[in-house]
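Engineer: Here is my input; please provide its structure:
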Amino acid sequence: MSTQKLHESYLNADEATLELLLREASDRIASQVELLVATDTRSLGLLSVSATLATAATAIFADKLGVAGAQPLANAALSAAILLVLSAAFAAWALRPVSVAVRGWDPELFTDDIAQRKTAAQIRAEMLYHLQQRISTNVQVAKFNARSVRISMFFLALAPVVALIAAGVSANS
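Structural biologist: Below you'll find the predicted structure:
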């Protein structure tokens, strides 16, 4: 629906409908913010685990590099470290500062509406339009962060598999 039609549809709504929609939109934004905070928590956990394991794998690689008979372990550690660093990087990316739309309004935003003598219904209709914009923005941020978290989890899960393959290939060569 076009921006103009969306705004017009809100202008045509009665007071009870506007109140219901405002309450629902506000609840939706509150839920989105909770979801984004949960994603940050998950990302922080992934970052901690991935970075710690990457550090350990790098230390093992450095310790075993050049040691006779330890080449399979060194290769496994290096392979794991690379994937774990990638996992940590994607988890960190999901933690980057982003603009999140939250509930509520600054009162100063309504000074023009008051000066223009807009009705409460007109103001509510405009609020609904802006709430929909906020919801859409939060959806995009959540989708992007979720994708980064999934990629981080993929690299984290893949690290031991690749390490075992690298160790096996090294041992057989």
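Engineer: from here on, contacts and neighbour counts on C-alpha atoms
Structural biologist: Will do.
Engineer: The residue located most distally from the centre of the chain in helix, strand or coil?
Structural biologist: Residue farthest from the centre of the chain, counting by Cα atoms, centre = their mean, is A68 at 44.7 Å. Secondary structure, DSSP: H, G, I helix; E, B strand; the rest coil: A68 is coil.
Engineer: this one as well, want them side by side:
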Amino acid sequence: MTRDQLMNASDGVMAIVVMQGEKRLEGQCAFAEVQDARGGALVGASVSLSAAAVAVAVGGAQLVGLGGPVSVGAVIATLGFSLSALLALWSGRACNFHAPGWYPNDFKDDIATGRTVRDLEVDFALDLQHRLSQNRTALIRRGDLYNWATYCLLGTPIAALVAGLLAA
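Structural biologist: Below is the predicted model:
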């Protein structure tokens, strides 16, 4: 929507536009919290599996040397699980993500210039759209990183098994 379209909207329509934008922004924030929780769980699982793989690699190296199939598979597992943890951790970054609301100080210039409530509502609706668009991009990026972390977690045992078999 453009500024002119919003300026021509009735008060009732403006109220709906702003209310729906705020609801969507709150929904995005709730979704980001869920992404954070899932990412944290994946980081924990990946780090635990990586630590276990390190233990197996050390044990395998002690028993059969560094070139043994167990050691090779465990090293690949350590790298894969560590990469999964890194991707999951990176997916939790909240850059370019906006929360609902504004600081009271954000209205200082509007008050000083005597802007009308209508002007503020229009600016509010336009800024909501901007925030929602940036949040959407951030949520998609975070979801993609989480997906890659999951693929890495799930693919690591297969890669470790193949590496171990090739080393045998």
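Engineer: one step back: counterpart of the residue farthest from the centre of structure 1 over in structure 2?
Structural biologist: Superposed on structure 2 with TM-score structural alignment, A68 of structure 1 falls opposite V64.
Engineer: does the spatially most central residue of structure 2 belong to a helix or a strand, and which?
Structural biologist: The centre of structure 2 sits closest to R142, judged by Cα atoms, centre = their mean, with a distance of 2.8 Å. According to DSSP states H and E, R142 of structure 2 maps onto helix 117-167.
Engineer: That helix packs against which elements?
Structural biologist: Secondary-structure packing of helix 117-167 of structure 2 (3 or more Cα pairs under 8 Å, 6 or more residues apart in numbering; DSSP states H and E): helix 3-8, helix 11-64, helix 69-91.
Engineer: Please identify the deepest-packed of those helices.
Structural biologist: helix 69-91 (a mean of 25; mean count of other Cα atoms under 10 Å).
Engineer: The next helix or strand after it against structure 1, how far on average?
Structural biologist: Toward the C-terminus, helix 69-91 of structure 2 is succeeded by helix 108-113 as the next helix or strand (DSSP H and E). With mean Cα distance after the TM-score superposition for structure 1, helix 108-113 of structure 2 departs from structure 1 by a mean of 2.6 Å once superposed.
Engineer: Who are the packing partners of helix 108-113 of structure 2?
Structural biologist: Contacting helix 108-113 of structure 2 under the criterion 3+ Cα pairs under 8 Å, 6+ apart is no other helix or strand.
Engineer: Which residue range of structure 1 does that helix align onto?
Structural biologist: So helix 108-113 of structure 2 sits over residues 111-116 in structure 1, by TM-score structural alignment.
Engineer: can you check stretch 4-15 of structure 2 too?
Structural biologist: Counting by TM-score structural alignment, stretch 4-15 of structure 2 sits on residues 8-19 of structure 1.
Engineer: for the counterpart of R96 of structure 1 in structure 2, what are its contacts?
Structural biologist: The alignment partner of R96 of structure 1 in structure 2, by TM-score structural alignment, is R93. Taking Cα atoms under 8 Å, 6 or more residues apart in numbering as the contact definition, R93 of structure 2 lies against R142.
Engineer: Can you give me the distance of the residue nearest to the centre of structure 2 to G92 of structure 2?
Structural biologist: From R142 of structure 2 across to G92 of structure 2, the span is 7 Å (Cα to Cα, to the nearest Å).
Engineer: what do these two both touch?
Structural biologist: Q35.
Engineer: corresponding residue for A163 of structure 2 in structure 1?
Structural biologist: In structure 1, A163 of structure 2 lands on A166 (TM-score structural alignment).
Engineer: Contacts only, for Y146 of structure 2.
Structural biologist: Here Y146 of structure 2 is in contact with G39, L87, A88, S91 (Cα under 8 Å, 6+ apart).
Engineer: Residue in structure 1 paired with it?
Structural biologist: In structure 1, Y146 of structure 2 lands on V149 (TM-score structural alignment).
Engineer: next one: D36 of structure 2
Structural biologist: Under the alignment by TM-score structural alignment, D36 of structure 2 pairs with D40 in structure 1.
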